[in-house]
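Peer 1: requesting a structural model of the entry that follows:
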Amino acid sequence: MKKERQATEGLVGLIPRAGALAARAGLDWFLLALIGMILLAWLFPELGVDREPLSLGDVANYGVSLIFFFYGLRLSPGKLKAGLSSWRLHLVVQLSTFVLFPLLILPLRSFFEGGEQELLWLGTFYLAALPSTVSSSVVMVSIAGGNIPAAIFNASISSLIGIFVTPLWMGLFLTSSSGAFDLGSVMGKLVLQVLLPVVLGIVLHRYWGVFAERNKKKLRIFDQVIILLIVFTSFCESFARDMFSGYSLLDLTALGAAMVGLFFLVYGITSAISRLLGFNREDRITAIFCGSKKSLVHGTVMSKVLFPDANIVGIILLPIMLYHALQLLASSVIAQATARKAGWEATGE
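Peer 2: Have a look, this model is predicted:
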């Protein structure tokens, strides 16, 4: 009995330590909630499909516009101006985000064309065409000791560029394969649902910007709840139509391994380019962390517009969800290691 009690106490004692370790690695409640939403959608797909008494999909649509309105409120013109001068750094980050990623994935299309894994390739290509993250990029750059004003500028401008560039990449692919992609309609929806709220938020920044900054933690929780709702309804549609029946655990494991490989490949290429261009340490850190990230927020939001067939959206979102989790894990470890190395060099140890 005594041994059992000691074992139980030891297990309980491990919980807070495991929680702290998970938090340091980027495994916050949001990533666990994402897994929970998928599990819930698998168990009760009808909750996200039924429109009575309330359509969760419609709630998510309205929430998307609010996400980007609050995002615009938090965009400080002063911080953006502070990062304007490093044009070579900005060019490397944006080319990595919107050119390097897609060009790495595009040649692989022929290996998956016509098979059940084609949707996974499409989701991976969609991931490659997405803009960079905002908050996590700036946080990692800050931890590693990089150029924070440039990180804020690049993360923010990437979100705006992605509203136009992501549909262009996807339009090129979807039009050539199906001929059913209406680029003008898609751009119009994104302008109304995403760009217009951002612009409105920027205009009102001078009045409500302080409020938004003061409540940024609460607004971030709101953002995450809407994303969870989108993920839940998307997977409900896919599970209800039995869209995952053709994919094995091995397929999903291979996809996860491919996401890890993609992250480190882009990370290595961006790092090499930064060194060739003679970037200092701070700019090199910013280029690496901003240029290797992808935004789950934009991925979930744009999927509702770019892929009108709700049945496939759950599968399309799998790569970006895996990449999101893995990029947080990897970049968190790298950022902390970079910060420790800088400390050692500063003290001469």
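Peer 1: from here on, just use CA atoms for contacts and neighbour counts.
Peer 2: OK.
Peer 1: and T133, helix, strand or coil?
Peer 2: Three-state assignment for T133 (DSSP: H, G, I helix; E, B strand; the rest coil): coil.
Peer 1: so who does it touch?
Peer 2: Contacts here follow CA atoms under 8 Å, 6 or more residues apart in numbering; on that basis T133 touches A155, S159, C290, K293, K294, S295, L296, V297.
Peer 1: among the residues you listed, who's most crowded?
Peer 2: C290 (32 neighbours; other CA atoms under 10 Å).
Peer 1: now for it: which residues touch it?
Peer 2: So C290 contacts V93, S132, T133, S137, V138, A151, N154, A155 (CA under 8 Å, 6+ apart).
Peer 1: narrow those residues to those in helices?
Peer 2: Among the contacts of C290, the residues falling in helices (DSSP state H) are V93, S137, V138, A151, N154, A155.
Peer 1: give me the nearest residue to the second one, chain neighbours excluded.
Peer 2: By that I understand S137. C290 (5.4 Å; CA to CA, 6 or more residues apart in numbering).
Peer 1: how near is that neighbour to L108?
Peer 2: Counting by CA to CA, to the nearest Å, the gap between C290 and L108 amounts to 24 Å.
Peer 1: picking that back up, most neighbours among the ones in helices among the contacts of C290, please name it.
Peer 2: Among those, A151 has the most neighbours (other CA under 10 Å), with 31 neighbours.
Peer 1: could you also give me the structure for this next sequence, so I can compare it with the first?
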Amino acid sequence: MKIDKFVLAIITTVFLAYLFPQWGAKSSPIPLGLIGSLGIALIFFFYGLKLHPDKIKSGLKNWKLHVVVQLSTFLLFPLVILIVKPLIHSEHTEMIWLAFLFLAALPSTVSSSVVMVSIANGNIPAAIFNASISGLIGIAITPLWMGLFLQQSASDFDLGAIYIKLLTEILLPVVLGLLLQRFLGKYAAKYNKQLTLFDKSVILLIIYKSFSESFEEKVFTSVKLIDLLFIFAADILLFFGVYYLIGFLAKKLKFNREDQITAQFCGTKKSLVHGTVFSKILFPTTMATGVILLPLMLFHATQIFIISVIASKLGVEENK
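Peer 2: Purely as a prediction, here's the structure:
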């Protein structure tokens, strides 16, 4: 199995943030925050350019599959995390729990979902529809989930101000992209690889800034090796728990093989793009976003590896 290049890039970025935190610190003369905000707006503008209205309309037909995927993404994941809430007793574990709730409340991701479904010979049009529509739903749902708990733990959390940021930095660029899709959509499709590289570069920039600030403020002194092992183990348990629950639901609803693959692959994905963007907007400056992003980044690497193995196996079985 090849290690995903983006996962390696994330590891390298975190290491650079550890070695040179001063470039991304709050006192840095380099305006990484402003650059990140402009990058986010462009990511979602290009996202709007890629969303073809005709594909969205045709995708609505397979509604049972879409309902399963979206409920898994925005309801099943958070409910699993809420079940363990009564076990939280300290401020340290409360922060890790919030990080997992943030992970659970995020939308699915487009590119890797579609690629993996394709390898496994699943329902590709449904994968494209679900992953695309998930990003739009997440703009409304993710802040609501986080608002239920962040308002209790952070006095400077303002849901109204957050939605204004989401509207200006995310929704407005998406709508603008959709409006210009008929004129510029062909260019977005033509230069899709370059746009994907741009997306990942912006995400790496945000990760660098988040971790630089955390290293500069010595936030990770409270994160021990045992915590990292716990987060990694919890990510694996969370993934497989949701994966098999979706599989059980798919069988009960009598999905065919292609739809079951799509449901399980898209329903267990969590978007690192949305996660890094939302962490910049949702969490108050008093909270360490580096720690908040840890479970998400480990989950991202884990899900890519596990789904790659499963997809390859299913693809081979189908081609026999």
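Peer 1: TM between them?
Peer 2: Once superposed, chain against chain, the TM-score is 0.97 (TM-score structural alignment, normalised by the length of the second structure); 320 aligned residues with a CA RMSD of 1.3 Å.
Peer 1: re earlier: now, the contacts of T133 of the first structure that are in helices?
Peer 2: Residues of those located in helices (DSSP H): A155, S159, C290, L296, V297.
Peer 1: what's the first one in contact with, if anything?
Peer 2: By CA under 8 Å, 6+ apart, the residues touching A155 of the first structure are S132, T133, V134, S135, S137, V138, C290.
Peer 1: the aligned residue in the first structure for L98 of the second structure: neighbour count?
Peer 2: Using TM-score structural alignment, the equivalent of L98 of the second structure in the first structure is L122. Using other CA under 10 Å, L122 of the first structure is surrounded by 23 other residues.
Peer 1: by contact count, what packs against the helix or strand containing L122 of the first structure?
Peer 2: Using DSSP states H and E, L122 of the first structure maps to helix 118-129. The elements that helix 118-129 of the first structure packs onto, with contact taken as 3 or more CA pairs under 8 Å, 6 or more residues apart in numbering; DSSP states H and E, are helix 101-105, helix 109-112, helix 148-178, helix 310-347.
Peer 1: dump these to TSV, plus distance to V186 of the first structure.
Peer 2: What follows is these, written out as TSV (distance: least, CA to CA, whole Å):
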stretch	distance to V186 of the first structure
helix 101-105	20
helix 109-112	23
helix 148-178	7
helix 310-347	15
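Peer 1: F264 of the first structure maps to what in the second structure?
Peer 2: Matched to the second structure by TM-score structural alignment, F264 of the first structure sits across from F240.
Peer 1: one step back: which stretch among the helices and strands packed on helix 118-129 of the first structure comes nearest L75 of the first structure?
Peer 2: Of all these, the one in closest proximity to L75 of the first structure, counting by CA to CA, is helix 148-178 (7.7 Å).
Peer 1: quick check: that closest one compared with the second structure, mean distance?
Peer 2: Superposed on the second structure, helix 148-178 of the first structure shows a mean distance to its aligned partners of 1.0 Å (mean CA distance after the TM-score superposition for the first structure).
Peer 1: picking up where we left off before, can I get the contacts of A155 of the first structure in a markdown table including distance to G246 of the first structure?
Peer 2: Formatted as a markdown table, those follow (distance: CA to CA, whole Å):
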| residue | distance to G246 of the first structure |
| --- | --- |
| S132 | 31 |
| T133 | 31 |
| V134 | 35 |
| S135 | 36 |
| S137 | 35 |
| V138 | 39 |
| C290 | 35 |
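Peer 1: closest one of the residues you listed to S271 of the first structure?
Peer 2: Nearest to S271 of the first structure out of these is C290 (CA to CA; 11.3 Å).
Peer 1: the closest one maps to what in the second structure?
Peer 2: By TM-score structural alignment, C290 of the first structure lines up with C266 in the second structure.
Peer 1: gap between its match and F44 of the second structure?
Peer 2: Distance from C266 of the second structure to F44 of the second structure, counting by CA to CA: 20 Å.
Peer 1: excluding its backbone neighbours, what's nearest G314 of the first structure?
Peer 2: Nearest non-adjacent residue to G314 of the first structure, counting by CA to CA, 6+ apart: F235, 4.4 Å away.
Peer 1: check which helix or strand the equivalent of the one you found over in the second structure maps to.
Peer 2: Matched to the second structure by TM-score structural alignment, F235 of the first structure sits across from F211. Counting by DSSP H and E, the element that carries F211 of the second structure is helix 192-216.
Peer 1: do L255 of the first structure as well
Peer 2: With DSSP H and E as the criterion, L255 of the first structure is inside helix 249-276.
Peer 1: report all helices and strands that that helix contacts.
Peer 2: Against helix 249-276 of the first structure (3+ CA pairs under 8 Å, 6+ apart) you get helix 281-291, helix 310-347.
Peer 1: winner for burial among those?
Peer 2: Most buried of those, by mean neighbour count (mean count of other CA atoms under 10 Å): helix 281-291, with a mean of 26.
Peer 1: starting at the chain centroid, how far to that helix?
Peer 2: 18 Å (CA atoms, centre = their mean, to the nearest Å).
Peer 1: how near is the match of C290 of the first structure to F232 of the second structure?
Peer 2: As judged by CA to CA, C266 of the second structure and F232 of the second structure stand 21 Å apart.
Peer 1: and the residue mapped onto L276 of the first structure from the second structure, how far from L75 of the second structure?
Peer 2: Counting by TM-score structural alignment, L276 of the first structure corresponds to K252 in the second structure. With distances taken as CA to CA, K252 of the second structure is found 19 Å from L75 of the second structure.
Peer 1: equivalent analysis for E258 of the second structure, please.
Peer 2: In this view, E258 of the second structure and L75 of the second structure are 23 Å apart by CA to CA.
Peer 1: what does Y18 of the second structure give?
Peer 2: 35 Å.
Peer 1: and stretch 67-86 of the first structure, which stretch of the second structure?
Peer 2: With TM-score structural alignment as the criterion, stretch 67-86 of the first structure aligns to 43-62.
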